[in-house]
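K.L.:
What follows is a protein structure lacking sequence information:
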């Protein structure tokens, strides 16, 4: 590698996060930040890094897309037989990380995940693009495959099977709703003196706010 990674630096100067302007509900602030990321046309504003834990206690991460924010819960969809699906079946604890580099912002969430109702998964599946629905039906997500050609052949066969029909959601594909218990907002600031505010859910359902050292 020709580049010295230690020399790569960036000064964060775009914004700040003031404690006296924080809302009592972190979902309100998250919704505003997400909309600002969308309005700023950042790359993949709904992309979220999902962290789960294996039965051996080993963490694993991957990126999915946020597809809903309902009743204080974060919604995403996936294959229930994927690696993350199998891990969530044994351990519902989960982390979500949104990183919007263009705005010098991050949001880190911890909580528990549970499958959404089948009807909700059906409703979302119906509005997906046709080819995405076919792909969901044929992909053995996270499993080894021999080649890309294997996927393409399965896709063509499945597409022909559903031609002119309503593509049904496979039983092994659906949504998860993440109920947060900890939400941290990170705003880059000059001199690495970043603003970090942590919302922690209390037993009475209220959120406690604290500032964290950068």
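P.N.:
Now that the structure is in, tell me what you want to look at. These numbers come from a predicted model, not from an experiment. Numbers count the residues shown, from 1 in each chain.
K.L.:
From here on, just use CA atoms for contacts and neighbour counts.
P.N.:
Will do.
K.L.:
list the helices and strands the top strand by length along the chain packs on?
P.N.:
In the chain, ranked by residue count with DSSP state E as the criterion, the top strand is strand 173-187. Strand 173-187 is packed against strand 73-79, strand 105-115, helix 118-127, strand 195-201, with contacts defined by 3 or more Cα pairs under 8 Å, 6 or more residues apart in numbering; DSSP states H and E.
K.L.:
tell me, how many neighbours does residue 90 end up with?
P.N.:
A count of neighbours around residue 90, defined by other Cα atoms under 10 Å, yields 11.
K.L.:
quick one: it from residue 177, how far?
P.N.:
Residue 90 sits 16 Å away from residue 177, going by Cα to Cα, to the nearest Å.
K.L.:
Over to residue 161?
P.N.:
Distance from residue 161 to residue 177, by Cα to Cα: 31 Å.
K.L.:
Use this one as the comparison:
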């Protein structure tokens, strides 16, 4: 396997694309920006390394991106065209690639495609650390739906959203509990007042 050692990889600061799927509007600007970058300045359909899929049943827009796995299934490549670089990014050596599609079939995220002209495998390489899709998404839809994050921050949007929901639930429960306690105290005070009027309180 043509890759750096696991010891070096363990010490490497790794980065990922973190997508806030619920906020994606399906504009496909990320896909177009990638296609322009990879197409030499023009929109070249089929060359984008990120794809936005529209689900037929729900109409949900799902950006499909490479997860740069710790143990990539795409390493099944029989000619060693897949490797992990010093940034922990899974990359393809197109000179070695023979277009057998084994990596395409192995990727569980559908993040590897075949180039429409060269007929070789292509995938996201994080643009060397400056992802164009992140840049264009942030400009078009601030603060952005796609973010370039450190490995330890991956999944931040899901965690934040879950925390927000818990916070809302807890706040609502506290308000309801507070209202119930307040109502009980008011009721007890009214009972005492009524008893006092009747001379039942000594």
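P.N.:
All right, it came through fine. From a predicted model like this one, the values you see are computed outputs, not experimental measurements.
K.L.:
Quantitatively, what TM-score do the chains reach?
P.N.:
Superposed pair, TM-score by TM-score structural alignment, normalised by the length of structure 2: 0.23. Supporting alignment: 87 aligned residues with a Cα RMSD of 6.2 Å.
K.L.:
buried stuff in stretch 28-37 of structure 1?
P.N.:
Residues 30, 33, 34, 37 are the ones in stretch 28-37 of structure 1 that count as buried (16 or more other Cα atoms under 10 Å).
K.L.:
Need the residues you listed in a markdown table (columns: secondary structure and distance to residue 149 of structure 1).
P.N.:
A markdown table is the format used below for the buried residues of stretch 28-37 of structure 1 (DSSP: H, G, I helix; E, B strand; the rest coil; distance: Cα to Cα, whole Å):
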| residue | secondary structure | distance to residue 149 of structure 1 |
| --- | --- | --- |
| 30 | helix | 41 |
| 33 | helix | 41 |
| 34 | helix | 38 |
| 37 | helix | 37 |
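K.L.:
hmm, back to that, distance to residue 95 of structure 1 and mean neighbour count for the helices and strands packed on strand 173-187 of structure 1 - can I get that in TSV?
P.N.:
Formatted as TSV, these follow (distance: least, Cα to Cα, whole Å; neighbours: other Cα atoms under 10 Å):
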stretch	distance to residue 95 of structure 1	mean neighbour count
strand 73-79	11	19
strand 105-115	4	19
helix 118-127	21	14
strand 195-201	14	20
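K.L.:
wait, which of these is closest to residue 53 of structure 1?
P.N.:
When these are compared by Cα to Cα, strand 105-115 sits nearest residue 53 of structure 1, at 11.8 Å.
K.L.:
packing partners for the closest one?
P.N.:
Using 3+ Cα pairs under 8 Å, 6+ apart: strand 105-115 of structure 1 touches strand 93-100, strand 173-187.
K.L.:
Give me the contact list for that strand.
P.N.:
With Cα atoms under 8 Å, 6 or more residues apart in numbering as the contact definition, strand 105-115 of structure 1 has outside contacts at 30, 88, 92-100, 174-188.
K.L.:
out of those residues, which are buried?
P.N.:
Judged by 16+ other Cα under 10 Å, buried ones among these: 30, 88, 92-100, 174-180, 182-188.
K.L.:
what about residue 163 of structure 2, helix or strand, and which?
P.N.:
Using DSSP states H and E, residue 163 of structure 2 sits in helix 156-197.
K.L.:
From the contact counts, what lies against that helix?
P.N.:
Counting by 3+ Cα pairs under 8 Å, 6+ apart, helix 156-197 of structure 2 packs on strand 15-19.
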